[in-house]
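Undergrad: my questions are about this predicted structure, shown below with the sequence.
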Amino acid sequence: MPLRVDHAERRIRLAEAVWRIVARDGVAGASVRGVAREANLSMGSVRHFFGSQDELLQFAMREVIVRASARVAAQRASSVEKQDPLDVIAQRLEHVLPLDEERLTEARIWMAFTAHCSQQPGLAAIRREADEEVRRLCRNCLIELGQLRRLAARRDLDVETERLWALLDGLTTHVVINAEHTSPALASTVLRMHLAGLAR
């Protein structure tokens, strides 16, 4: 068991090294040699866990999803029963927005990965999985709003799912590349106003 834990920690350490390189130099800079240097490991150590650069990049990209999903799950588990349900759902959705330094860094890294998807089918597949996960999150939140009578009966669930997903995607892009106009606080306000308006 201790050996497995060490292996898991080593893989995470390598993923974090990839993130630092991607944030600094872009995806193209995250070669096996470069990642080994960044993580202060030998190339042999890196290749013990990942047989190629593609495998390494795919693991690092997937780990971004794992961390975001863990935040959403933790928020759901810690929700207070007397808390306003609309606030609970807004907080859940905010976990996929870059509203703090950690999430902003993740969003920048994610955007760098997605820009590289046309060159790497493996990354493109992970991007599609992530899109489906966020879309599912949006849909489930809207279903909850409907059960709470916070989603007007006239609204189409499929359409509203796409609208909410597009809003999250757009706000993320604006906060990352247009921060002087779209602050994290403004992004949060826009999301919450959108959710409140769904009852009408």
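TA: That came through fine.

Undergrad: going by C-alpha atoms from here, please, whenever you check contacts or count neighbours.
TA: Fine.

Undergrad: for Ala23, which non-adjacent residue is closest in space?
TA: With sequence-adjacent residues excluded and distances taken as Cα to Cα, 6 or more residues apart in numbering, Ala23 is closest to Ile109, at 5.7 Å.

Undergrad: pretty sure that neighbour contacts Ile21?
TA: No: using Cα atoms under 8 Å, Ile109 and Ile21 do not qualify as a contacting pair, with a distance of 9.3 Å.

Undergrad: which of the two has more residues huddled nearby?
TA: Each of Ile109 and Ile21 had its neighbours counted (other Cα atoms under 10 Å), and the higher figure belongs to Ile109 (24 against 20).

Undergrad: point me to the helix or strand that includes that one.
TA: When secondary structure is defined using DSSP states H and E, the element that contains Ile109 is helix 101-115.

Undergrad: over to Ala125?
TA: helix 121-147.

Undergrad: which parts of whichever helix or strand comes after that helix are buried?
TA: The element immediately downstream of helix 121-147 (helix or strand, assigned by DSSP H and E) is helix 157-177. In terms of neighbour count (16 or more other Cα atoms under 10 Å), helix 157-177 has its buried residues at 157, 160-161, 164-165, 167-168, 171-176.

Undergrad: equivalent analysis for stretch 110-126, please.
TA: Using 16+ other Cα under 10 Å as the test for burial, stretch 110-126 gives Trp110, Met111, Ala112, Phe113, Thr114, His116, Cys117, Leu123, Ala124, Ile126.

Undergrad: format these as CSV; extra columns: distance to Thr189.
TA: Written out in CSV, the entries for the buried residues of stretch 110-126 read as follows (distance: Cα to Cα, whole Å):
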residue, distance to Thr189
Trp110, 23
Met111, 23
Ala112, 26
Phe113, 28
Thr114, 27
His116, 31
Cys117, 31
Leu123, 32
Ala124, 31
Ile126, 30
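
Undergrad: what is the nearest of those to Gln147?
TA: Of all these, the one sitting nearest Gln147 is Ile126; the distance, using Cα to Cα, is 31.6 Å.

Undergrad: ok, now how distant is the closest residue to the closest one other than its chain neighbours from His95?
TA: Nearest residue to Ile126 in three dimensions, chain neighbours excluded: Arg62, at 6.7 Å (Cα to Cα, 6+ apart). With distances defined as Cα to Cα, to the nearest Å, the gap from Arg62 to His95 amounts to 16 Å.

Undergrad: structure B:
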Amino acid sequence: MPKLVDPAARRLEVVDAVFRVVVRDGLAQASLRNVADEAGLNIGSVRHYFAGHQELMLFAMRSMLDRVSHRLARHIEEAPDLATASGAERRAVMDGLLCELLPLDDVRRAEVTVFVEFMTAARTDSALGDLAREAAEGSRGLITRILYRLSARGDLRPGLDPDTEAVRLWGLIDGLCLNSVLHPDLLSPDACVTALRGHLAQITTDSDADGHSTRGR
């Protein structure tokens, strides 16, 4: 009796193979044949689930974005109620969310590496352009929402504009991600966290749950 194959699971297995090839050898080496070899399949099997290379790349990029989004959503679900949380708890939630975007372990490093490869390709590949734009808008939007919520609770330093600070923080995180995967010997995960938290300390206040500053008490 022929073995039943779950199409959705098999497509994700192929995507995992894409990621491994991209992390190890770069996006240029993620041909259908190389991906099939990596997945332990023949190329006909890969073509059964993906019409061609472009469809596979788009599906892989979408899968990468979805994985990060799902992890962020899970982090938010597990966070305390920000309406009643203390200032320290709110800042901890912000710290946790932003750290999810950094390459701090093997999983996140692979995701960021794949992200960098796709973003670079999207500059000249219009097929990837819409997803690249969606990814950029998603990151900037998340950071902007975080800073507006901090501002509303009195956690952002007085006089700072959330929109301007969102651009600065967005640029910092993207820069940390890029340099960490390109130059891991120069920028370690610990150094990324230290830089991020140092910046956050400069733009946030120490405040209690009522939004009253406790700095200097």
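TA: Sure, I can see it. Bear in mind the structure is a predicted one, so any value in this text is a computation, not a measurement.

Undergrad: what is the burial count for the residue nearest to Ile126 of structure 1?
TA: 18.

Undergrad: after superposition, how close is the strand or helix carrying it to structure 2?
TA: Take DSSP H and E as the rule and Arg62 of structure 1 turns out to sit in helix 53-78. Once the two structures are superposed, the average separation between helix 53-78 of structure 1 and the matching residues of structure 2 is 0.9 Å (mean Cα distance after the TM-score superposition for structure 1).

Undergrad: what's that helix packed up against?
TA: helix 2-25, helix 85-94, helix 101-115, helix 121-147 (3 or more Cα pairs under 8 Å, 6 or more residues apart in numbering; DSSP states H and E).

Undergrad: after superposition, how close is the longest one to structure 2?
TA: What that stands for is helix 121-147 of structure 1. In the superposition against structure 2, helix 121-147 of structure 1 averages 0.9 Å from its aligned positions (mean Cα distance after the TM-score superposition for structure 1).

Undergrad: so which bit of structure 2 is that helix matched to?
TA: Residues 126-152 of structure 2 are where helix 121-147 of structure 1 lands when matched by TM-score structural alignment.

Undergrad: list the buried residues for that stretch?
TA: Neighbour counts using 16+ other Cα under 10 Å place 128-129, 131-132, 135, 139-141, 143-144, 146-151 of stretch 126-152 of structure 2 among the buried residues.

Undergrad: please compute how far stretch 125-143 of structure 2 lies from its chain's middle.
TA: The gap between where stretch 125-143 of structure 2 is centred and where its chain is centred comes out at 11 Å by Cα atoms, centre = their mean, to the nearest Å.

Undergrad: contacts for that stretch next, please.
TA: Counting by Cα atoms under 8 Å, 6 or more residues apart in numbering, stretch 125-143 of structure 2 makes contact with 54, 58, 61-62, 65, 98, 118-119, 121-123, 166-167, 169-170, all of which sit outside it.

Undergrad: residue contacts, the most centrally placed residue in structure 2?
TA: Structure 2 has Leu101 as the residue nearest its centroid, 4.0 Å off, counting by Cα atoms, centre = their mean. Under the criterion of Cα under 8 Å, 6+ apart, the neighbours of Leu101 of structure 2 are Val68, Arg108, Val112, Ile173.

Undergrad: map it across to structure 1 for me.
TA: Aligned against structure 1 by TM-score structural alignment, Leu101 of structure 2 finds its counterpart in Val96.

Undergrad: SS state for that match?
TA: coil (DSSP: H, G, I helix; E, B strand; the rest coil).

Undergrad: gap between it and Ala185 of structure 1?
TA: Taken as Cα to Cα, the span from Val96 of structure 1 to Ala185 of structure 1 is 14 Å.

Undergrad: again with Asp25 of structure 1
TA: Between Asp25 of structure 1 and Ala185 of structure 1 the distance is 28 Å, computed by Cα to Cα.

Undergrad: over to Arg92 of structure 1?
TA: 15 Å.

Undergrad: which of those two has more neighbours?
TA: A side-by-side neighbour count of Arg92 of structure 1 and Ala185, using other Cα under 10 Å, places Arg92 first with 21 against 11.

Undergrad: surely that one touches Gln75?
TA: Yes: here Arg92 of structure 1 reaches Gln75: they are 6.3 Å apart, a contact under Cα under 8 Å.

Undergrad: what is the aligned counterpart of the residue nearest to Ala23 of structure 1 in structure 2?
TA: Match for Ile109 of structure 1 (TM-score structural alignment): Val114.

Undergrad: residue contacts, Val175 of structure 1?
TA: With the criterion set at Cα under 8 Å, 6+ apart, Val175 of structure 1 makes contact with Pro98, Thr182, Ser183, Pro184, Ala187.

Undergrad: any of those buried? List them.
TA: By neighbour count, with 16+ other Cα under 10 Å, these hold Pro98, Thr182, Ser183, Pro184, Ala187 as buried.

Undergrad: for the nearest residue to the last one once chain neighbours are set aside, give me its contacts.
TA: In this case it means Ala187 of structure 1. On the basis of Cα to Cα, 6+ apart, the spatially nearest residue to Ala187 of structure 1 that is not a chain neighbour turns out to be Leu171, at 6.0 Å. Leu171 of structure 1 is in contact with Leu97, Thr182, Ala187, counting by Cα under 8 Å, 6+ apart.

Undergrad: now, which of those residues sits nearest Ser79 of structure 1?
TA: The shortest approach to Ser79 of structure 1 among those belongs to Leu97, at 18.5 Å (Cα to Cα).

Undergrad: that closest one: neighbour count?
TA: The local packing of Leu97 of structure 1 (other Cα under 10 Å) involves 26 other residues.
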